[in-house]
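Colleague: Could you look at this predicted model? Sequence included:
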Amino acid sequence: MDASSVTFSFFLIFTGAALFASVALYTRQPLIIAYIALGACIGPYGLSLVKDLKLLSDIGHIGIIFLLFLLGLDMQPKALWATLRKSTVVAVFSSTIFMAMGYGVAILFGFGNLDALIVGAAMMFSSTIIGIKLLPTTVLHHRHIGELMIGLLLLQDLLAIVVLMLLLGAANGDGETMGVEVGLSLASLPLLGLGAWLAVKYVLLPLIARFDRFHEYIFLLAIGWCLGVAEVAVMLGLSAEIGAFIAGISIATSPISQYIAVNLKPLRDFFLILFFFSVGARFDLGLLQQVLVPALLLSALVLTLKPVVYRFLLKGVSEKRVLAWDLGFRLGQASEFSLLIAYVATSAALISEQASLLIQATTIVTLLVSSYIVVLNYPTPIAISDRLRRD
């Protein structure tokens, strides 16, 4: 058997995931932890049975795209617009506080000014995958939380795009040109939304109405629409996640949206397992000792400060105290974008290896601990307790 083949890698990942998930369920642990632990065990820095992380990470990223598409299917455009207006204030103030937190810790431990700025920027974001994957969508109480969370995460997504473009501009030494590109990309967002709405109204819905008896056709059309709009978004300088979300919103008012959502969930879960595996496999535990103390301090600050900040900011925009705490803990971690920022900054030789390790270590530690906090204390689809399990 070819140990380097994708088929063999899939065999190891999904067979191992089934075994680790069984142990996790018997010991009442979150399933997400099982997938990350599997990556650490059989990835390049463990037993090295699976080595091609770039390919698996790219494949796993499709799970996030489908996840945002499904979320868009469940949100009405008017409700989203109202939520975004409220979320903007929270997003701006929280991002400023979290950047200052990361910058301060890095400076405290002797990192240079640029290292500290990039570490701070990486701490501004919360995990889309943890926040949304662990959120019940069919419970009335959590629909409003979902709307607020999507609003905050979409704004963070746009901010992350700006940060990544600025990093690439700094690497190329052409900050003015990059600034223009950032502006054009953000300006293209409403054009993408308008184009998606027109395509749905005059192309997609007529096709669905004509051939709705062919279920596999609806399935293929939905996948093509999701990935197509995601690719157009990338071409416009936005992210695939934003494109997928707009693709979902554009057909959210159609009766077919819930049928599409139900049929795409298994496909989404398939890719998400690969994503969590790649998160665990990417981290080199052998190098952790170089940044152990600052990583533990920064992780502790992220896990404690983020829920508190979100709680008070949401309370300030007239949200209920219980909802504010709930949402705060669900967003109380670093993000997949943090890992991407570390990767881009390292590739461009903008930060030191130690600063990159600090971002990676903090992100993975907070993803792990935050998953435990949410699964054990709040309603989720994968809760161990029957009382907290909500789809």
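Modeller: All right, it came through fine.

Colleague: CA atoms for contacts and neighbours, from now on please.
Modeller: OK.

Colleague: Tell me how far the closest residue to Leu84 other than its chain neighbours lies from Asp386.
Modeller: Using Cα to Cα, 6 or more residues apart in numbering and skipping the chain neighbours, the partner closest in space to Leu84 is Gly151 (5.0 Å). According to Cα to Cα, to the nearest Å, Gly151 stands 29 Å off from Asp386.

Colleague: For the two, indicate the residue with more neighbours.
Modeller: Gly151 (23 against 9; other Cα atoms under 10 Å).

Colleague: Which of the helices or strands spans the more buried one?
Modeller: Following DSSP states H and E, one finds Gly151 within helix 140-172.

Colleague: repeat for Val119
Modeller: Per DSSP H and E: helix 113-122 holds Val119.

Colleague: same for that helix, what does it pack against?
Modeller: Counting contacts by 3 or more Cα pairs under 8 Å, 6 or more residues apart in numbering; DSSP states H and E, helix 113-122 packs against helix 77-108, helix 336-347, helix 353-377.

Colleague: what's the shortest one in contact with?
Modeller: In this case it means helix 336-347. 118, 122-123, 125-129, 160, 164, 167-168, 351-353, 356, 359-360, 363 (Cα atoms under 8 Å, 6 or more residues apart in numbering).

Colleague: cool, and stretch 367-374?
Modeller: Residues from elsewhere that reach stretch 367-374 (Cα under 8 Å, 6+ apart): 29-30, 32-33, 127, 130, 134, 303, 329-330, 332-335, 380.

Colleague: Stretch 250-266 too?
Modeller: Here stretch 250-266 has contacts from 66, 70, 72-77, 193, 196-197, 200, 218-219, 222, using Cα under 8 Å, 6+ apart.

Colleague: residues in contact with the most centrally placed residue in the chain?
Modeller: Nearest to the mean C-alpha position of the chain, counting by Cα atoms, centre = their mean, stands Thr128 at 2.9 Å. By Cα under 8 Å, 6+ apart, Thr128 lies in contact with 153, 335-336.

Colleague: what's the burial count for Gly179?
Modeller: Residues within reach of Gly179, counting by other Cα under 10 Å, total 15.

Colleague: any idea how far Ala209 lies from Gly228?
Modeller: 20 Å.

Colleague: Over to Pro190?
Modeller: Taking Cα to Cα as the measure, Pro190 falls 17 Å from Gly228.

Colleague: try Arg330
Modeller: As judged by Cα to Cα, Arg330 and Gly228 stand 30 Å apart.

Colleague: More neighbours: those two, which one.
Modeller: Arg330 (27 against 15).

Colleague: What residues does the closest residue to that one other than its chain neighbours make contact with?
Modeller: In this structure, Arg330 finds its nearest non-sequential neighbour in Gly131, 5.4 Å apart by Cα to Cα, 6+ apart. When contacts are counted by Cα under 8 Å, 6+ apart, Gly131 touches 149, 330-331.

Colleague: Second structure follows, compare the two:
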Amino acid sequence: MGLKLDLNLIKSTGRIALLTGLGQVVFTSAAGLLIGLALGFSGVQSLYIAVALTFSSTIIIVKLLTDKKEIDSLHGQIAIGFLIVQDLVVILIMIMLSAVGKSDDSSLLKDFAVTSLKGAVLAAAIYLLMKWVIPGLTHFQARSQELLSLFSIAWAILLASLSELMGFSSEVGAFLAGVSLASTPFREAISSRLVSLRDFLLLFFFINLGSTLDLSQLGALVPAALIFSFFVLIGNPLIVLIIMGVMGYTKRTSFLAGLTVAQISEFSLIFAGIGYQVGHISAEIVGLITLVGLITIGLSTYMILYSHVLYKWLAPVLQVFERQTPYGEKSIAANALHAYKAIVIGLGRFGSAIYDNLNTQGIPALGVDFDPKVVKNLRKQGRHIEYGDLEDPDIFERLPYQHVDFIINTVPDDDLASLMIKNLRSQGYKGYILVTAKNLKSAARLSAYDTDDVLLPFTMAAEGINLRLEKLVTQPRRRSVTGNLHLSG
């Protein structure tokens, strides 16, 4: 889990991630506590249940957003940002529990202070290692993938052992080991090499959970589990919708980000297990939280997979969560209008090359990309860039498309491209529309729509190389003794 938590993501999403993460934790905890008390649970039990409901699964969300290619979108980055904030909060809570569970009332305050000091020392030491030691060490280890993998495992075991020696749980140390490696350039390489080991060990995690889940004792708790699950599935997204709406974000961004908190986390189950170990809650409460986890993780996965369909259904109702003039995304989409002649959507290598060529040839172009970091970096270079996501049906309402001669989509997605063509033509756009295909089959499909041309990047690159070779072979050339042609220039 720690390997997925690059702390730099909090910097990129900044204030919205911090406020949404902390706000959701506070409001969900308060509401969950009241629901627990209303259902007849004791104060301590209700508190544990409420806290467990506040944390969402970073691993599941990262996996789903990556599969949907939305990890770099605005709502994806905001979601990952506040999920990191949540995970940091639960780690702090687990650190405190490690001390509280071993204390009696007379020494509670003393142990709490000692634990806080130990936690601060551990965090400071890891921060210094992240800043001065780990980058160089991982760079050296990366010369061998096997060595990098072994180092990562050894580092996790070392910090887990150190964490236990300091009085914390081993999960805290292992998590911090992952976080310390997540900010290095080799995070993905480490994660990909350890994925089989992770999945193998994950089996035992769930086997252990299943072995502690006594269904015969949960019969009376099923109605409570359903109520808590309903709150997590509906209430958590509503809380995020309200917070982001107040902060000026559009209903679409708020809704898509809010769906990512519609389940509880693996940390919620670990948190409940620690509470059981220190004697604060019974096995039945752990089973209740586990049951809520099974329900919410299962259902929320499909809610996220079909998030855009859900948005289309609920868009009219969601208007109440959006300010009359949303300003939260103005910092991303607030360029002054220019006399643009073309709009280029998608600023990867292919799209950026087209954008630059148009402007070089005296055709002023407006660039559009869905990655806030790309938008920010390109603006720093003096380019005219707007934030926009093709999956947003209202994208062209914020773009001066009626006044441009060309709209060029470089995102190789047939469904998005065909939807864009239909939307533009239905709104009366008379200019040229160019879309990008992945292959000849996609090109044939897109040609059936009202588009003026279909771009094939690899074919165009090959044609460019052929022209370059033709130019080179017409120039004087040298042949080696073996007869091989040497091309220069």
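Modeller: Yep, it's here. Model, not experiment: these values are computed from the prediction.

Colleague: sorry, back to before: who wins for proximity to Ile42 of the first structure among the helices and strands packed on helix 113-122 of the first structure?
Modeller: Shortest distance between Ile42 of the first structure and these, using Cα to Cα, is found for helix 353-377: 16.8 Å.

Colleague: residues of the closest one that come out buried?
Modeller: Residues 355-372, 374-376 are the ones in helix 353-377 of the first structure that count as buried (16 or more other Cα atoms under 10 Å).

Colleague: Hey, what's the angle from that helix to helix 113-122? Just curious.
Modeller: What separates the directions of helix 353-377 of the first structure and helix 113-122 is an angle of 20 degrees, with axes from the mean of the first three to the mean of the last three Cα atoms, to 10 degrees.

Colleague: quick one: helix 353-377 of the first structure to helix 336-347, angle?
Modeller: Between the axes of helix 353-377 of the first structure and helix 336-347, defined by the same axes, to 10 degrees, the angle is 170 degrees.

Colleague: Quickly note the distance from whichever residue in the second structure pairs up with Leu327 of the first structure to Ile93 of the second structure.
Modeller: Aligned counterpart of Leu327 of the first structure in the second structure: Ala257 (TM-score structural alignment). Taking Cα to Cα as the measure, Ala257 of the second structure falls 24 Å from Ile93 of the second structure.

Colleague: Ile408 of the second structure should be in a strand, yeah?
Modeller: Yes - counting by DSSP: H, G, I helix; E, B strand; the rest coil, one finds Ile408 of the second structure located in a strand.

Colleague: To which residue of the first structure is it aligned?
Modeller: Matched across to the first structure, Ile408 of the second structure finds no residue, judged by TM-score structural alignment.

Colleague: Equivalent analysis for Val195 of the second structure, please.
Modeller: By TM-score structural alignment, Val195 of the second structure lines up with Lys265 in the first structure.

Colleague: hang on, the residue nearest to Leu84 of the first structure packs against Ala79?
Modeller: No - using Cα atoms under 8 Å, Gly151 of the first structure makes no contact with Ala79, being 10.2 Å away.

Colleague: what's near enough to touch Met244 of the second structure?
Modeller: Contacts of Met244 of the second structure (Cα under 8 Å, 6+ apart): 16, 20, 254.

Colleague: how far away is the counterpart of it in the first structure from Ala37 of the first structure?
Modeller: Counting by TM-score structural alignment, Met244 of the second structure lines up with Leu314 in the first structure. Going from Leu314 of the first structure to Ala37 of the first structure by Cα to Cα gives 34 Å.

Colleague: Same check on Glu231 of the first structure?
Modeller: On the measure of Cα to Cα, Glu231 of the first structure and Ala37 of the first structure end up 32 Å apart.

Colleague: likewise Tyr343 of the first structure?
Modeller: The spacing between Tyr343 of the first structure and Ala37 of the first structure, counted by Cα to Cα, is 21 Å.

Colleague: Number of residues surrounding Gln289 of the first structure?
Modeller: 10.

Colleague: After alignment, which residue of the second structure pairs with it?
Modeller: In the second structure, Gln289 of the first structure lands on Gly219 (TM-score structural alignment).

Colleague: For burial, what's the neighbour tally of the residue lying closest to Leu259 of the second structure once chain neighbours are set aside?
Modeller: Nearest residue to Leu259 of the second structure in three dimensions, chain neighbours excluded: Pro237, at 5.4 Å (Cα to Cα, 6+ apart). Pro237 of the second structure has 23 neighbouring residues, counting by other Cα under 10 Å.

Colleague: again with Phe66 of the first structure
Modeller: By other Cα under 10 Å, 27 other residues sit near Phe66 of the first structure.

Colleague: Which residue, other than its chain neighbours, is closest to it?
Modeller: In space, Phe66 of the first structure comes closest to Arg268 once its chain neighbours are excluded; the distance is 5.6 Å by Cα to Cα, 6+ apart.

Colleague: quick one: which helix or strand includes the one you found?
Modeller: Using DSSP H and E, Arg268 of the first structure sits within helix 257-281.

Colleague: Name the residues of that helix that come out as buried.
Modeller: For helix 257-281 of the first structure, a neighbour-count test (16+ other Cα under 10 Å) marks 257-258, 260-261, 264, 268-269, 271-281 as buried.

Colleague: and the angle from that helix to helix 336-347?
Modeller: Using the same axes, to 10 degrees: helix 257-281 of the first structure against helix 336-347 is 50 degrees.

Colleague: how big's the offset between helix 257-281 of the first structure and the second structure?
Modeller: When the second structure is superposed, helix 257-281 of the first structure averages 3.7 Å from its matched positions, counting by mean Cα distance after the TM-score superposition for the first structure.

Colleague: so who does Ser278 of the first structure touch?
Modeller: So Ser278 of the first structure contacts 36, 39, 53, 56-57, 60 (Cα under 8 Å, 6+ apart).

Colleague: Repeat that for Phe204 of the second structure.
Modeller: Listed by Cα under 8 Å, 6+ apart, the contact set of Phe204 of the second structure is empty.

Colleague: Just want the angle from the helix or strand that the helix holding Arg268 of the first structure is followed by to helix 77-108.
Modeller: Next helix or strand after helix 257-281 of the first structure toward the C-terminus (DSSP H and E): helix 292-316. Between the axes of helix 292-316 of the first structure and helix 77-108, defined by the same axes, to 10 degrees, the angle is 140 degrees.

Colleague: Can you name the next helix or strand after helix 292-316 of the first structure?
Modeller: helix 321-330.

Colleague: I appreciate the help and will end here.
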